[in-house]
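K.L.:
One predicted model, sequence on top.
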Amino acid sequence: MNIALFGYGKMGKMIEKIALDRGHKIVAKIDVDTKEIDFSQMDVAIDFSMPSAAYKNIEQCISHNVPIISGTTGWLQDYDKAVALCQEKKGAFIYTSNYSLGVNIFFELNNYLAKMMQHLDQYKVSMEETHHTQKLDAPSGTAITLAEGILANSKYQNWSLDQGKEDEIVIKAIRENDVPGTHVVDYSSDVDSIEIKHTAHNREGFALGAVIASEWIIGKTGVFSMRDVLNLG
């Protein structure tokens, strides 16, 4: 499989290593200084670029009939446009805030716990996410996905960063050196607390999931998620 990498930072380099180990070929490494892009050799593209570049990368790939896997966060104001373009062009597209296989199982646990807790008003939910200091967005896309899962299965109306109203999920974002990603969802009452937590030990799980998603999407048409890739639905 011929893979193009949009974004060649730490994640791009890790994806490259895993893809090569799995027998694939990297045919393009597109970064901020890339002037010309040859889409003709690409079987699939994997985007871990910048929020300001993500939609353009997705648009170009879909327009050139190249399936694209996007893991860039912070660009979701254009997500509906990307979906509409993919449907119009009969392309193939996956976006998720986190490609880690463990995190996607964690998403499912989070949704299930939210359903169980939705009528127990004595518990107040809060969230905490910790990442490396180079992470540009806060809260993380993974934290937002977790919050959206709770919102869909509870009486909460919104989420907010650091402080919020009674009907909002408060997310605390912490930035520390060399932390790949830790997410905690906590339900606390006066008598006890219930907590679920995912801790990434390194970035390899994110990269592996992106490569697995790129293998899965070949030959398919539509807008998908990691729930589809992992058959969690």
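P.N.:
Done, it's in.

K.L.:
C-alpha only now, for contacts and for neighbours.
P.N.:
Will do.

K.L.:
Sort out which residues of stretch 52-60 are buried, please.
P.N.:
Neighbour-count burial for stretch 52-60 flags 53-55, 57-59 (criterion: 16 or more other C-alpha atoms under 10 Å).

K.L.:
which among those gets closest to residue 162?
P.N.:
residue 54 (26.9 Å; C-alpha to C-alpha).

K.L.:
how near is that closest one to residue 72?
P.N.:
Taking C-alpha to C-alpha, to the nearest Å as the measure, residue 54 falls 7 Å from residue 72.

K.L.:
shared neighbours of the two, which are they?
P.N.:
47-48 (C-alpha atoms under 8 Å, 6 or more residues apart in numbering).

K.L.:
take a look at this one as well, against the first:
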Amino acid sequence: MKIALIGYGKMGKAIEKIAIAKGHEIVLRTNSQQPLEKEQLQQADVAIEFTGPETAYHNILKCFAANVPVVCGSTGWLDALPAVKAVCLEKHQAFLYASNFSIGVNIFFEVNKRLAELMSGQPQYNVVMEEIHHTQKKDAPSGTAITLAEQVMDKVIRKKIWVNEATEQPDELSIISKRIDPAPGTHIITYTSDIDDITISHTAHSREGFASGAVVAAEWLKDKKGIFSMKDVLSL
């Protein structure tokens, strides 16, 4: 499989290492400062986009214009996600977005949803979240933390909105963001009461889990049309 790497930072290089080890070919490596040329993109069977909130939207549209399926892991741009999905369907393209490509994290998402469902009828418990990442992480809270928070609020309806700070408001879900080196990523959800606490957490030991999942997603997306997620890739 021929892969275009859009975003050649630490994550892009980790993806490259795994992709090459699996026998794939990297036909394009570009960072956010380099223009994406249609002719270059068309050499690829699939593009993997890991840049940032300033460039992700336009990069995805350029992939669609080149008729190249795109796997996107950039965060901080999701206000434009509905527009991207509309273009994808209109142009009959393939798009897969995930706030986190780690297989372990995506299983953790399912655990989080189930626990939130169980706790929805237990108002004596307050729920709080904490996420820890390296100091070069551009956005806070992380895309993974936002996904987890939205899953909680979908089930625990007494929480109406998440806030990126400690809060005592009963309708607010607190997400505490910490930036510490080295820290590839930790997410902790705690339900606390006067009697006891229930905590679930996921800790990444390296970027390899995220990078490996992105390559698996790209392999799965090749030759497909439509809008997908890691739930589709992993049959969750």
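P.N.:
Sure, I can see it. Owing to the predicted nature of the structure, the values given are computational and were not obtained by experimental measurement.

K.L.:
quick one: TM-score?
P.N.:
For this chain pair, the superposition-based TM-score is 0.98 by TM-score structural alignment, normalised by the length of structure 1; 232 aligned residues with a C-alpha RMSD of 0.9 Å.

K.L.:
Identify the residues contacting stretch 94-109 of structure 1?
P.N.:
With C-alpha under 8 Å, 6+ apart, stretch 94-109 of structure 1 has contacts from 68-73, 141-142, 145-146, 149, 198, 205-210, 213, 223-227.

K.L.:
If you count neighbours, what's buried in that stretch?
P.N.:
Quick answer for stretch 94-109 of structure 1 (16+ other C-alpha under 10 Å): 94-101, 103-104, 106-108.

K.L.:
What of stretch 207-216 of structure 1?
P.N.:
207-215.

K.L.:
returning to what we had before: can the buried residues of stretch 94-109 of structure 1 go into CSV with extra columns for distance to residue 127 of structure 1?
P.N.:
Output for these, formatted as CSV (distance: C-alpha to C-alpha, whole Å):
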residue, distance to residue 127 of structure 1
94, 26
95, 22
96, 19
97, 16
98, 17
99, 20
100, 19
101, 20
103, 15
104, 17
106, 14
107, 13
108, 16
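
K.L.:
among these, which are in helices?
P.N.:
Cross-referencing these against helices under DSSP state H gives 101, 103-104, 106-108.

K.L.:
Pull the contacting residues for residue 206 of structure 2.
P.N.:
Going by C-alpha under 8 Å, 6+ apart, the list of residues near residue 206 of structure 2 reads residue 184.

K.L.:
Sorry, slip of the keys, the one I care about is residue 31 of structure 1.
P.N.:
For residue 31 of structure 1, the contact set (C-alpha under 8 Å, 6+ apart) comprises 6-8, 49.

K.L.:
Who wins on neighbours among those?
P.N.:
When neighbours are counted as other C-alpha atoms under 10 Å, the busiest of the contacts of residue 31 of structure 1 turns out to be residue 6, with 27 neighbours.

K.L.:
Correct me if wrong: that one contacts residue 30.
P.N.:
Yes - in this structure, residue 6 of structure 1 is within contact of residue 30 by C-alpha atoms under 8 Å, at 4.7 Å.

K.L.:
Residue 102 of structure 1 maps to what in structure 2?
P.N.:
Using TM-score structural alignment as the criterion, residue 102 of structure 1 maps onto residue 104 of structure 2.

K.L.:
Its match and residue 116 of structure 2, how far apart?
P.N.:
Taking C-alpha to C-alpha, one finds residue 104 of structure 2 at 18 Å from residue 116 of structure 2.

K.L.:
what's the answer for residue 61 of structure 2, then?
P.N.:
Taking C-alpha to C-alpha, one finds residue 61 of structure 2 at 35 Å from residue 116 of structure 2.

K.L.:
Then residue 197 of structure 2?
P.N.:
14 Å.

K.L.:
between these two, who's got more neighbours?
P.N.:
Using other C-alpha under 10 Å as the criterion, residue 197 of structure 2 and residue 116 rank with residue 116 on top: 23 against 12.

K.L.:
which residue lines up with the more buried one in structure 1?
P.N.:
Aligned against structure 1 - with TM-score structural alignment as the criterion - residue 116 of structure 2 pairs with residue 114.

K.L.:
Would you mind finding the match for residue 201 of structure 1 in structure 2?
P.N.:
By TM-score structural alignment, residue 201 of structure 1 lines up with residue 205.

K.L.:
Could you look up the SS state of that match?
P.N.:
coil (DSSP: H, G, I helix; E, B strand; the rest coil).

K.L.:
For it, give me its contacts.
P.N.:
By C-alpha under 8 Å, 6+ apart, the residues touching residue 205 of structure 2 are 183-185.

K.L.:
Next one: the residue nearest in space to the middle of structure 1 from residue 116 of structure 1, what distance?
P.N.:
Of all residues in structure 1, the one closest to the mean position by C-alpha atoms, centre = their mean is residue 97, 1.3 Å from it. As judged by C-alpha to C-alpha, residue 97 of structure 1 and residue 116 of structure 1 stand 24 Å apart.

K.L.:
re the thing from before, with respect to residue 171 of structure 1, which of the contacts of residue 31 of structure 1 is nearest?
P.N.:
Out of these, the member with the shortest distance to residue 171 of structure 1 (by C-alpha to C-alpha) is residue 49, at 24.6 Å.

K.L.:
Now do the same for that closest one: its match in structure 2.
P.N.:
Per TM-score structural alignment, residue 49 of structure 1 is aligned with residue 51.
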